[in-house]
Structure formats: structure tokens, C-alpha cells
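S.K.: have a look at this fold, sequence not included:
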């Protein structure tokens, strides 16, 4: 079994006309670890995730995935190692949960999960925000990927389902998968993360030690 190497974003610049969004950002996601990405609205967190997943092309900089240096979007190569959950739901709203799960060859075990069993006959649009988000996360983790990027997975999700999601994330990390996690609900993110970065002024700053304490020292949270 090959042990995955870190996912590294090195000197990532991203510009749109008359606006710099990222200015040399550096970030590492270690296998078997949860890495938190913290930042204010509009700081560039989602942009950074879209770049590493291949949804956007950086103005300059490289991604290093399992030791391979990628300078372009390289969607196929990224897809083989990375699963990405965007902020907006990615599920077809009119599809029934049962059919959706069956469309993922690796997700058949979800059919026997008591949480999803009661939802199988419902359409995605009939699910609550938390049920839909938990289904998305579960489908992503069913894929054979070394790294999982979760952009705002807890927003609008009931606390009980957030706890389910956190438990699932910890189980997958114990399989030596790396998770990059961002959410406005900082308590959930900082409590579960092994390491963290603060995205501020278009760059990533490594948070050493206790993430919550570091954020308090910086005046980012109370």
C-alpha cells in the first residue's frame, strides 16, 4: 500500500481584473490529519479550495499532490487524489436518494445505514439542509481519494447531524486520509482540527499549537 504524501499549495497567486485575491499563499494538508482553513468572508478560502481541486486555475503557483508538481488545472490528475465539496449543493434535486446512492458504485453500504434507510424513497429536494449535506459528505468519503476538501460543510446543518459528520470525518482521517476543512462555525472546526491556517491579507499563516488560543491572541475570535 502506497502511503500518500502531503498535499501542498506553494506560492499560489490568483488575480481578477483590478483585484488580488491570493498573493503567494502556502498551505499543506497532511495525510491522516484534519487541517482547518480559517478566514473572513471574502478572504479567498473558497478560491483556494477551487484551485487545489482544479475548478479554477491559479494565476501562478504550483500544487504538489503525492509528490507530483502540477502547474495547470490538471482535472484528471487532481480528481484521482482529491474529492471536493463546494459550498453549494452538488446533488441533482429531482433524483431519489436510493437512485443517487446506487449511482456511486462505492457507496452501496449507505443503503444499510439506518440514517439513510428512512430517506431512500425521498427526492433530494425533500431532504432537510442537514440531511442533504450529510449525504453529500458520505458520498464523497465513499470515493477512494487521498484528500477531501470540505467547504462550509456545517452551514445550516442541525447540531445532531454536525456531530454525525464530525464522527465520520474522524473515522476517515484514521484511514490516513487528509481533510482540508473550512466553516464559519469555528468551534466545530477548531475543536476537531490537528493543524490550521489563517487566510488573511491574501496569504496563509500557520497556526501553531492550540488553534482556538492562537485565533484569540490574534483577535480573530473572542
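M.R.: All right, it came through fine. In this text the structure is predicted, and so the values were computed from the model without any measurement.
S.K.: alpha carbons only for contacts and neighbour counts from here, please
M.R.: Will do.
S.K.: just how off-centre is stretch 215-222 within its chain?
M.R.: From the chain centre to the centre of stretch 215-222 is a distance of 23 Å (CA atoms, centre = their mean, to the nearest Å).
S.K.: that stretch: end-to-end distance?
M.R.: 8 Å (CA to CA, to the nearest Å).
S.K.: quick one: residues in contact with that stretch.
M.R.: 207, 212 (CA atoms under 8 Å, 6 or more residues apart in numbering).
S.K.: give the buried residues for it.
M.R.: By 16 or more other CA atoms under 10 Å, the buried positions in stretch 215-222 come out as residue 215.
S.K.: please enumerate the strands of the chain.
M.R.: 7-16, 19-29, 34-38, 60-65, 68-70, 82-85, 147-151, 178-182, 195-200, 203-207 (DSSP state E).
S.K.: with distance to residue 99 added, can I get those strands in a markdown table?
M.R.: Output for these, formatted as a markdown table (distance: least, CA to CA, whole Å):
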| stretch | distance to residue 99 |
| --- | --- |
| strand 7-16 | 33 |
| strand 19-29 | 33 |
| strand 34-38 | 31 |
| strand 60-65 | 33 |
| strand 68-70 | 35 |
| strand 82-85 | 20 |
| strand 147-151 | 24 |
| strand 178-182 | 27 |
| strand 195-200 | 37 |
| strand 203-207 | 41 |
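S.K.: please name the nearest non-neighbouring residue to residue 101.
M.R.: The shortest distance from residue 101 to any non-neighbouring residue, by CA to CA, 6 or more residues apart in numbering, is to residue 107 (6.0 Å).
S.K.: so the one you found makes contact with residue 139?
M.R.: Yes. Applying CA atoms under 8 Å as the test, residue 107 and residue 139 come out as touching, 6.3 Å apart.
S.K.: got any residues that touch both of these two?
M.R.: residue 101.
S.K.: how far away is the closest residue to residue 162 other than its chain neighbours from residue 70?
M.R.: Closest residue in space to residue 162, ignoring its immediate chain neighbours: residue 154 at 6.1 Å, by CA to CA, 6+ apart. To residue 70, residue 154 is 30 Å away according to CA to CA.
S.K.: next up, a structure to set beside the first:
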């Protein structure tokens, strides 16, 4: 991995359309090595589209996407898979497999195989990822017999097993109980602290504020602000983008529900 503080991801005035509808409108964003960038915004704001554009799964109509100094469209599928680990929002599986085999998919770009056929080094990487995701005890269980939260932890392990220098996670804490949400965010924070570039889409603003170095606020396909947590989640942004305000207890309440005298 590169040293912390070096540019890893750059979006330069990117425009993306899906089925003729604009989903990203003139978005420019820089994500650094050693930082966790949280993408937040209302439903349909463009968070998933931004992540897919970074991966080269969506093609920009205009603008440029750079991954470690290279245009993303110039990277082969294998090069992208080795550079970027992806935890998608949709994690459905067509057939069941053991938790170990699911996590082992993270080594696919390096010529991986089923868990019990991995090399010693690859298996050690998968075991570490399972431990980091609090999923070691699920290694021999069939995935379709597990709860949604247990499956989510295995999918996180799959992404971690790749050991890619860039980790892109779309709603990584969805389906997790409060304890495992905190554990998952701590894992992502630790990856950034170990010089990875971490970009994750979140709905929980408080977790974003607690763990992110940079918060990028998207609203109807446009980047409203990308800054430190306090600036990005200012009273003005919370009101105008999310329609909420922060309470004294660090929670949030809907502006429309406030009385006229509030």
C-alpha cells in the first residue's frame, strides 16, 4: 500500500446518466490514502452510482475518474479487482456455500479457489478477514442457513480478504445489529489507519461523523460538500439536504415535526 496522505481516488467533474437520467452531475472528489471517506445523502442521492463509477461499472458521460494516477477505464478487470475491493449493497447469492468459501472469493483476483484449496498464505489472509469481521465461527456454516446480519459479516470478510489498497463499501452496516455496526465501522476505520483508502456509503450520520475523516454529502446527484465531519454536517447542510436538525442529545429530529415556536 502507498503511504498515507497520497492521492488515491480522483473524480474530476464527472457526469453519469442511467437510462437517460442524470445520477451524478459535475461531481469532483478526492479521496486520500489513510483516510475514510463517508458518502451520505438522502435515498437516490447518487451514493451507489458514485461507487460504481469509481469501479468502472458505470461509465462517465464526461469528466475523468483516476485510480492511483491511472484512468479507471484503462485498467483491466483483474487490475481493478486487485486495486479495489467492493462490498455491494445487493449481496444476494445464487447458491449456498460455506462461509469460508464466501470469504475466499476475496482472493479470486489472485487466482483463488475454494477455502480448503487455497494456498497457505491465501488461507491465512481469509482467516484474518473472518476474524476482523467477527465471522470466524461462521466459516463452516452454509450461508443460506444464516441470518442477514451473519451473511453481511461474511461479505465484509470477503472484501477484507482481498487486501486491496482501496475498499469501497456500499451500506456496509445494513442488516447488522448495533454491536456489529460499531465493530464493522471500527474495522473500516482500522483499514484506513493502516493506509488503505476507504470509501463507504452510509445512512447513519452519527456513525459517519464518528469514524470518517471526510464526509461527502450528495443531494440529487450533486456533491453539496466534501469536508471534515463538523463542516460537512453543519446545521445548514442537515436542514437543507436531510430536513433534520441535531438535538442536544446528539440525535436528530425532523424539521417538519417541529412546532412553529421551535
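M.R.: That came in fine, so what should we check first? Since we're looking at a predicted model, the values are computed, not measured.
S.K.: just tell me what the residue nearest to residue 101 of structure 1 corresponds to in structure 2.
M.R.: Using TM-score structural alignment, the equivalent of residue 107 of structure 1 in structure 2 is residue 126.
S.K.: can you show me the helices along the stretch 1-150 of structure 2?
M.R.: With DSSP state H, counting those that start in this stretch, the ranges of helices along the stretch 1-150 of structure 2 come out as 47-54, 77-83, 99-104, 120-132, 148-161.
S.K.: what residue of structure 2 takes the place of residue 88 of structure 1?
M.R.: So, by TM-score structural alignment, residue 88 of structure 1 is matched to residue 90.
S.K.: ignore what I typed, I meant residue 194 of structure 1.
M.R.: Match for residue 194 of structure 1 (TM-score structural alignment): residue 213.
S.K.: my guess is its match contacts residue 33. True?
M.R.: No. If you go by CA under 8 Å, residue 213 of structure 2 and residue 33 don't touch, sitting 11.1 Å apart.
S.K.: gap between the residue mapped onto residue 50 of structure 1 from structure 2 and residue 239 of structure 2?
M.R.: When structure 2 is aligned by TM-score structural alignment, residue 50 of structure 1 is paired with residue 52. Using CA to CA, residue 52 of structure 2 is found at 28 Å from residue 239 of structure 2.
S.K.: ok, residue 29 of structure 2 next?
M.R.: Distance, residue 29 of structure 2 to residue 239 of structure 2, by CA to CA: 23 Å.
S.K.: same thing with residue 61 of structure 2?
M.R.: Counting by CA to CA - residue 61 of structure 2 and residue 239 of structure 2 are separated by 31 Å.
S.K.: please apply the same query to residue 154 of structure 2.
M.R.: 36 Å.
S.K.: how about residue 138 of structure 2?
M.R.: 42 Å.
S.K.: residue contacts, the residue lying closest to the match of residue 50 of structure 1 once chain neighbours are set aside?
M.R.: Distances taken as CA to CA, 6+ apart place residue 58 nearest to residue 52 of structure 2, at 5.6 Å, with adjacent residues excluded. Applying CA under 8 Å, 6+ apart to residue 58 of structure 2 gives the contacts 16, 49, 52.
S.K.: most neighbours among these, which one?
M.R.: residue 16 (23 neighbours; other CA atoms under 10 Å).
S.K.: you'd agree it is up against residue 46?
M.R.: No. Using CA under 8 Å, residue 16 of structure 2 is not in contact with residue 46, being 9.7 Å away.
S.K.: can you list residues touching both of those two?
M.R.: Joint contacts of residue 16 of structure 2 and residue 46 (CA under 8 Å, 6+ apart) are 23, 24.
S.K.: alignment lookup: residue 32 of structure 2 to structure 1.
M.R.: Match for residue 32 of structure 2 (TM-score structural alignment): residue 30.
S.K.: burial measure for its match, as a count.
M.R.: 22.
S.K.: again with residue 45 of structure 1
M.R.: 25.
S.K.: for it, what are its contacts?
M.R.: Contacts of residue 45 of structure 1 by CA under 8 Å, 6+ apart are 37, 38, 39, 182, 199.
S.K.: could you measure from the closest residue to residue 254 of structure 2 other than its chain neighbours over to residue 55 of structure 2?
M.R.: Closest residue in space to residue 254 of structure 2, ignoring its immediate chain neighbours: residue 244 at 4.4 Å, by CA to CA, 6+ apart. Going from residue 244 of structure 2 to residue 55 of structure 2 by CA to CA gives 32 Å.
S.K.: next: residue 72 of structure 2.
M.R.: 7 Å.
S.K.: and residue 233 of structure 2, by the same measure?
M.R.: For residue 233 of structure 2 relative to residue 55 of structure 2 (CA to CA), the value is 27 Å.
S.K.: which one's more surrounded, these two?
M.R.: Taking neighbours as other CA under 10 Å, residue 233 of structure 2 and residue 55 compare with residue 233 leading, 26 against 23.
S.K.: what lines up with that one in structure 1?
M.R.: Checking TM-score structural alignment: residue 233 of structure 2 goes with residue 214.
S.K.: what's the closest non-adjacent residue to that match?
M.R.: residue 207 is the one closest to residue 214 of structure 1 (CA to CA, 6+ apart), at 6.4 Å.
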